[in-house]
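**Student:** Need coordinates for the following:
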Amino acid sequence: MNTALAPRPTGPAHPARRTARARLAARRRLRVLAVGAALTAALTAATIYAIGTGEFDIAPADVIATLLADGSKAHEFIIETLRLPRVFTALLVGAALGMAGAVFQSLTRNPLGSPDIVGFTTGAGTGALIQILVIGGGMAAVATGALLGGLLTSLAVYLLAYRGGVQGYRLVLVGIGVNGGLVATNAYLVARAEFAESQVAVTWLAGNLNGRTWEHVNLLALTLAALIPLTLALGRRLTLLELGDHVATGLGIRVERARLTLILTGVALAAMATVAAGPVPFVALAAPQLARRLTRAPGPGLVPAALMGALLLLLGDLLAQRLLAPTLLPVGVMTGTLGGLYLAWLLVHEWRTTRR
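**Tutor:** Predicted coordinates:
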């Protein structure tokens, strides 16, 4: 009998194949856990170093003792009043941007599907600028303006990209176009403002962690305490959407409703980060990609992306403080520079890969 023409078995998968798949899944889970542990350790070390460095250096042991309420009064004032708010703001903003970037890159199935590329962060900045320069108000009012600006921008991009559904590449292209219009709008708002107000706005638009207080930390902590668990709860839907609309529909997912919910959640994360530090560029773009390259796991990788985003922003802020000390650079200048280098490397890498 010709074995090549023999019918193939249609029963359950061979036990050896099931075992191989189970081992592969176990290795992936272990790698994800190992990467998460490594990022957490690096983040802890960077946090202690950031708290201890400055015009008055504090040893790591003294930093830990002060954080455990066993430090001197001088160390308590420097750490708790001057340095912790800035460090915590960097960590929370970086985590929010990293998770928002993972959501949008997974939804669009495109590495350029980042909230700062497709205009959502810029829209949040526009809303905040209108509140700061035109209407006026405190931190809560600015947060509301940024959130409304980001949500209105996301809805506009979604509706403009909708053609019987939303395709990832169309969402990215429409978002890039809307982003260009919003950048021009922000420039106009700054140009028409009074000199003192325009200087504050320009500094804020560059992405800045200078002068951050516990007010910023408390606002971020309260909002992210609700947004991050919600995003993680939606992670399964995000994973299924990566398989394609038809597969997700067959698995019982209401595709457009799930997509719109995830867009609004990601926009809220990016908007709150923008309120606290301004539109910090490239963290949302680079963090999910770097995390995915390390974990080598399918799916959006929300937690590794958040950890990577926090680490990138904290390291960027350390460079911004120390590179030209005593001059303090806006953190957005540093992340923009590093992000531009990363984007150039990514383009060269993709070009070499396609030529093989």
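**Student:** okay, CA-based contacts and neighbour counts for the rest of this
**Tutor:** OK.
**Student:** just the helices in the stretch 101-250 of the chain please.
**Tutor:** With DSSP state H, counting those that start in this stretch as the criterion, the stretch 101-250 of the chain has helices at 120-129, 139-161, 168-192, 195-205, 214-233, 235-242, 245-250.
**Student:** buried stuff in the helix or strand just after the last one?
**Tutor:** Which is helix 245-250. Next along the chain after helix 245-250, taking DSSP states H and E as the criterion, comes helix 255-277. The neighbour-count check on helix 255-277 (16 or more other Cα atoms under 10 Å) flags 255, 259-260, 262-277 as buried.
**Student:** what helices or strands is helix 255-277 leaning on?
**Tutor:** helix 84-108, helix 120-129, helix 139-161, helix 214-233, helix 235-242, helix 245-250 (3 or more Cα pairs under 8 Å, 6 or more residues apart in numbering; DSSP states H and E).
**Student:** of all these, which lies closest to residue 330?
**Tutor:** Of all the helices and strands packed on helix 255-277, helix 84-108 sits nearest to residue 330, with 12.2 Å by Cα to Cα.
**Student:** what's that closest one packed up against?
**Tutor:** Other elements packing on helix 84-108 under the criterion 3+ Cα pairs under 8 Å, 6+ apart are helix 15-52, helix 168-192, helix 214-233, helix 235-242, helix 255-277, helix 283-295, helix 302-322.
**Student:** before we go on, could you also do this sequence so I can check it against the first one:
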Amino acid sequence: MSVVALTTGDYPLSIPDVVRTLFGDGPPGAGFVVTTLRLPRLLTGLFVGAALGVSGGILQSVSGNALGSPDVIGFTQGSAVGAFFVILVLDGGMLAVSAGALVGGVVTAVVLYLLSYRGGVQGLRLILMGIGVSAMLLAINSYLITRASLQDAIVARSWQVGGLNGREWGHVTVAGLTLAVLLPIALAFGRRLSLLELGDDKAQALGVRTERTRLVLLAVSVALAAFTVAVAGPIAFLALAAPQVARRLSGTAGPALATSALMGAFLLVTSDFVVQRLFGSRLPVGVVTGAVGGLYLAWLLVHQWRRRA
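**Tutor:** Below is the predicted model:
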């Protein structure tokens, strides 16, 4: 999909043309198309999709619920509040927006952790509390937009949908560094995450410090979600679907974080490619992921209800 995304469009290129362009010897005009328009957008999509896949995989494993996702339980909306405050009130740049999103996500995570803690974090309680907090944060975001100027409100509303339009190398840098730092930590805790799915008693008997492990993994999940919000906006349902699809395709009973990362990257890049070819580059990819994710969520709820019945 990456090769297809780089070579097709209004200015088609062959694979050798792209390679020569990357080394500074491409056809006339190819340098702008590849290095300014297509490659930053592609790399941002790969990094953001992978981060969302891992973030969703961690939350679903920790909560023991397929609905565990940063956009469902409020982490994404909390990050959006922080980013909105920087964009609409402080008029900050990329680094300031990233910091605001991280602070918003961390504060939301701390509140949810405290609300869900009853001798440990209860998965169902975390999901229910998260849905309620997410609704409240969405109302705050809407309020901030209504208080902004018309131009700022249009920009913020477009950003709130989530997308890869107009992404530059600064966005690639933030997303790439985030993934490079946090993905190894998540993979290092992958075995402990699998043991947590057996239950706290069994995990502790096998030497896992359950609450400490949960805190570290939740912190990684929140940070991944927060930085993706800062880079691409709150892209809906990708973190919900990617881990589930990865588990089904790989046939793995455990969290499969590496596979979730690959699936998240694939889903986002493919969705963005489809959006560009069918609707043009102006439509944010978050519109498609939201529509498809809504159908997936409905199917997931019906499937779980039938299985329990």
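**Student:** check contacts around residue 128 of structure 1.
**Tutor:** 142-146, 149, 275 (Cα atoms under 8 Å, 6 or more residues apart in numbering).
**Student:** Check residue 101 of structure 1 too.
**Tutor:** By Cα under 8 Å, 6+ apart, the contact set of residue 101 of structure 1 is 113-115, 266, 284-285, 287-288, 305.
**Student:** Kindly recompute the last result at 6 Å.
**Tutor:** Taking Cα atoms under 6 Å, 6 or more residues apart in numbering, we find residue 101 of structure 1 in contact with 114, 284-285.
**Student:** Most tightly packed of the helices of the stretch 101-250 of structure 1?
**Tutor:** helix 120-129 (a mean of 31; mean count of other Cα atoms under 10 Å).
**Student:** So which bit of structure 2 is that one matched to?
**Tutor:** Per TM-score structural alignment, the counterpart of helix 120-129 of structure 1 in structure 2 is residues 75-84.
**Student:** now that stretch: how far from the chain's centre is it?
**Tutor:** Computed by Cα atoms, centre = their mean, to the nearest Å, the chain-centroid distance of stretch 75-84 of structure 2 equals 12 Å.
**Student:** Can you say which of the helices of the stretch 101-250 of structure 1 is nearest to residue 298 of structure 1?
**Tutor:** Closest among these, using Cα to Cα: helix 235-242, at 8.3 Å.
**Student:** can you list the helices and strands packed on helix 255-277 of structure 1 in a markdown table and add distance to residue 173 of structure 1?
**Tutor:** Shown next, in a markdown table, are these (distance: least, Cα to Cα, whole Å):
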| stretch | distance to residue 173 of structure 1 |
| --- | --- |
| helix 84-108 | 11 |
| helix 120-129 | 13 |
| helix 139-161 | 9 |
| helix 214-233 | 25 |
| helix 235-242 | 19 |
| helix 245-250 | 19 |
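**Student:** so where in structure 2 does stretch 171-179 of structure 1 end up aligned?
**Tutor:** Stretch 171-179 of structure 1 lines up with residues 126-134 of structure 2 when matched by TM-score structural alignment.
**Student:** what does stretch 74-89 of structure 1 give?
**Tutor:** Aligning stretch 74-89 of structure 1 against structure 2 (TM-score structural alignment) gives residues 29-44.
**Student:** Same question for stretch 189-202 of structure 1.
**Tutor:** So stretch 189-202 of structure 1 sits over residues 144-157 in structure 2, by TM-score structural alignment.
**Student:** now what about the matching stretch, what contacts it?
**Tutor:** Contacts of stretch 144-157 of structure 2 (Cα under 6 Å, 6+ apart): none.
**Student:** That one: end-to-end distance?
**Tutor:** 10 Å (Cα to Cα, to the nearest Å).
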